[in-house]
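[1] Sequence isn't available, so here's the structure alone:
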């Protein structure tokens, strides 16, 4: 059995290290502080007995667990990221451990009246009687994706300590900067050497995903003219009003708070505004490639229309693709999803096969030649103060990793 105390201790040791990434940086990793945890992980991989442990100049970590069988087995990999999102602070994380959760409100921070309530977050009731790790209400937790790292290292340690579980060669990889869309950009797929892999980066227990959004980012720059407001008639052009016109011209119901399942969206996530210049930052998402292309066309046509209205270029737009739907690369090798599904069922976990409303390193890795579905890591409410993870879900994810390794070796001789 995997120890609840050990997995809790390991997870907390990771989340208390600040690894927030920075989209404005052009280095890899994007923040120096990501090296702090990266170096800890390298030392820990060596300590538990992994082979060929390496970290490159960009903080990409790889390690190998050698095969313990004589027959040929496909080489499989498990991948997670150690950065946390810049959407909410990950500094000074102070985890709280809630034993035997009673299904009621959890006071995260009494002084600021911050409550984690099942009245709002209904998924909490799935974990009544279990041990939850929460924030203190002032930071995110970092279960995305330090839970995944915890589970992968714990699984490797368990397999090393239990050689009676037969497996082939297993590769593990940990990446920086996934939260800013760059986690796989410098991942050396050839060096990794796996036939396929799994990201351990999902949410609720049972999640198994091989479809994700097609994704792009758009930077919209609106130019105005600043003059003294007392003498502005016919002269001032307030960029914030034009930006508001742009915002209101996009479909209001096609935003994250109004969409689900396979529905795509436009998401305005940042505004910097003054009279002379306003900058809007959007992300564009859709599972369907044709719809994805249409969304990019919509935002470009809107830009052109407003420029025509003002008879000059008041708006410039830069759209950059970020990642694509991995379904295209995974469907031809669906047996890798089938193995993960079988592993879950063998552990009495109900597989929840559904599209990712986001992306993982696996989406990019799949297009780099490493098919890579995504498996649950157990956390909920990522990227904010209400994030939590059940310890029992982390234990189950660890067991799934071990079972996938075992089934892959077994099926190689069937």
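    Arrived safely, thanks for sending. From a predicted model like this one, the values you see are computed outputs, not experimental measurements. Numbers count the residues shown, from 1 in each chain.
[2] C-alpha only now, for contacts and for neighbours.
    OK.
[3] how about the helices in this structure?
    Per DSSP state H, the chain carries helices over the ranges 4-15, 34-48, 143-161, 189-192, 239-249, 289-310, 327-330, 335-346, 361-367, 391-411.
[4] Just want the angle from the last one to helix 143-161.
    This means helix 391-411. Per axes from the mean of the first three to the mean of the last three Cα atoms, to 10 degrees, the angle that helix 391-411 makes with helix 143-161 is 50 degrees.
[5] Not counting helix 391-411 itself, show me its contacts.
    2, 4, 7-8, 73-74, 76, 130-133, 147, 150-152, 154-156, 158-159, 165-168, 170, 204-205, 339-340, 343-344, 347, 375-378 (Cα atoms under 8 Å, 6 or more residues apart in numbering).
[6] Second structure for comparison follows:
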């Protein structure tokens, strides 16, 4: 265990800065308040001696821990985490609470006592009895996703800069905005980043490494009905909202949805609906671990739409598919050392390494296809995007240890 890391103090400070991103915004970053944390991070990086730390106009932070080894062939590593928090639950006014030496009893969050973290609902808590658990107060998310990763990278950077005995190659730090709205790598300057391999620090249970993600598409359906005055509508009106409702009602109730799938099962998920009787817009996310599975689900949704429209002969619809990200495993399988070195670093930290698949995506999904093979290491985050979000101090400290060991492994194996 590394001593005197600043991870907990950093984390408690970062989560109190509101960095919620906005999926409806067209700016980069989607919310200016994400830069509030960015400015803090740049200042702190300068304070620990990383002189080139900077934030660009889009809210991305780049910084370098220079190599301190005589070896010249050590690959340049990127350590990446995202600064924004989910739009699903407010991140304004976060009040982090530390439950020291948690004894296994229910954690009732004081600002809303209906919000209760129960061992029965969170099986990963079985490994946390006696540890120090950090939660929010019940009315906001905590922001462990991904400020735990941000704090861990910062603490690891501080440790490596101040402990020259730890040999490593050049380390590039990348903090991104807008990961939660699918735009975390949109404005990354890959040439400026200049890394060979990378790791996002954005995972869940300690000891885990995720090297496979969903492949993901978005579908936007625009329904054009037939509008007329409701007082004279008989035989004429074809209500676009009702057409959209019929489409949603036609989706399967027992499969193909997030609430009915697990493991490697994909889904069709309606995420947004708006409109009026003249026009309605329905937006979906499609998820599967293979591109073939994505296309099958998109064809199924198209067929459902066509069937619904047969009852509305004068109405029409457009069906637009937009690629979001692809399964990082397609890239990582060509660079086995990226996963092997991470598993070794976890093992050296006296943990049992576990490879997992993510039912979701990370910045690493896109970075992998942008030329930076980039699996996802644990950060200790749990109950993402909810008021019940939690993280343990001990898991964050262990993540810092793994990051430092990881940088050493790459140096040793060069």
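    Yes, it's here. In this text the structure is predicted, and so the values were computed from the model without any measurement.
[7] Mind checking the TM-score on these two?
    TM-score of the superposed chains, computed with TM-score structural alignment, normalised by the length of the first structure, equals 0.95; 412 aligned residues with a Cα RMSD of 1.8 Å.
[8] picking that back up, next, format the helices of the first structure as TSV and append mean neighbour count and distance to residue 262 of the first structure.
    Listed next are the helices of the first structure as TSV, based on neighbours: other Cα atoms under 10 Å; distance: least, Cα to Cα, whole Å:
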stretch	mean neighbour count	distance to residue 262 of the first structure
helix 4-15	18	32
helix 34-48	17	33
helix 143-161	25	22
helix 189-192	13	29
helix 239-249	17	23
helix 289-310	15	11
helix 327-330	20	13
helix 335-346	18	20
helix 361-367	26	16
helix 391-411	22	25
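[9] Figure out which of those helices is closest to residue 116 of the first structure.
    Minimum separation from residue 116 of the first structure across these (Cα to Cα) falls at helix 143-161, 16.1 Å.
[10] How far off centre is the closest one?
    How far helix 143-161 of the first structure lies from its chain's middle: 16 Å, per Cα atoms, centre = their mean, to the nearest Å.
[11] check the fit of it onto the second structure and give the mean distance.
    Here the mean offset of helix 143-161 of the first structure against the second structure after fitting is 0.6 Å, by mean Cα distance after the TM-score superposition for the first structure.
[12] So which elements touch that helix?
    Contact analysis of helix 143-161 of the first structure by 3 or more Cα pairs under 8 Å, 6 or more residues apart in numbering; DSSP states H and E lists helix 4-15, helix 34-48, strand 76-81, strand 196-202, helix 391-411 as its packing neighbours.
[13] which one of those lies closest to residue 385 of the first structure?
    With Cα to Cα as the measure, helix 4-15 is the member of these nearest residue 385 of the first structure (13.5 Å).
[14] Go through the helices of the first structure and name the closest to residue 271 of the first structure.
    Across those, residue 271 of the first structure has its closest neighbour in helix 239-249 (9.4 Å, Cα to Cα).
[15] How about residues contacting that closest one?
    If you take Cα under 8 Å, 6+ apart as the criterion, helix 239-249 of the first structure is touched by 222-225, 273-278, 280, 302-303, 306.
[16] Check stretch 99-108 of the second structure too.
    The contact list for stretch 99-108 of the second structure (Cα under 8 Å, 6+ apart) reads 114-119, 125-126, 128-135.
[17] To residue 258 of the first structure, which of the helices of the first structure lies closest?
    Distance to residue 258 of the first structure, taken as Cα to Cα, is lowest for helix 239-249 among the helices of the first structure, at 15.3 Å.
[18] Report the mean distance between that closest one and its aligned residues in the second structure.
    The superposed helix 239-249 of the first structure is, by mean Cα distance after the TM-score superposition for the first structure, a mean 2.1 Å from where its aligned residues fall in the second structure.
[19] Can you pull up the most central residue in the second structure?
    Ranked by distance to the mean C-alpha position of the second structure (Cα atoms, centre = their mean), the top residue is residue 362 at 4.8 Å.
[20] so can I have JSON lines of the helices and strands packed on helix 143-161 of the first structure showing distance to residue 235 of the first structure?
    Putting those into JSON lines (distance: least, Cα to Cα, whole Å) gives the following:
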{"stretch": "helix 4-15", "distance to residue 235 of the first structure": "53"}
{"stretch": "helix 34-48", "distance to residue 235 of the first structure": "48"}
{"stretch": "strand 76-81", "distance to residue 235 of the first structure": "51"}
{"stretch": "strand 196-202", "distance to residue 235 of the first structure": "52"}
{"stretch": "helix 391-411", "distance to residue 235 of the first structure": "61"}
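[21] What lines up with residue 261 of the second structure in the first structure?
    Correspondence of residue 261 of the second structure to the first structure, assessed by TM-score structural alignment: residue 259.
[22] Tell me which residues touch the residue sitting furthest away from the middle of the first structure, please.
    Taking Cα atoms, centre = their mean, the residue of the first structure most remote from its mean C-alpha position is residue 231, at 50.3 Å. For residue 231 of the first structure, the contact set (Cα under 8 Å, 6+ apart) is empty.
[23] how near is it to residue 242 of the first structure?
    Separation of residue 231 of the first structure from residue 242 of the first structure (Cα to Cα, to the nearest Å): 20 Å.
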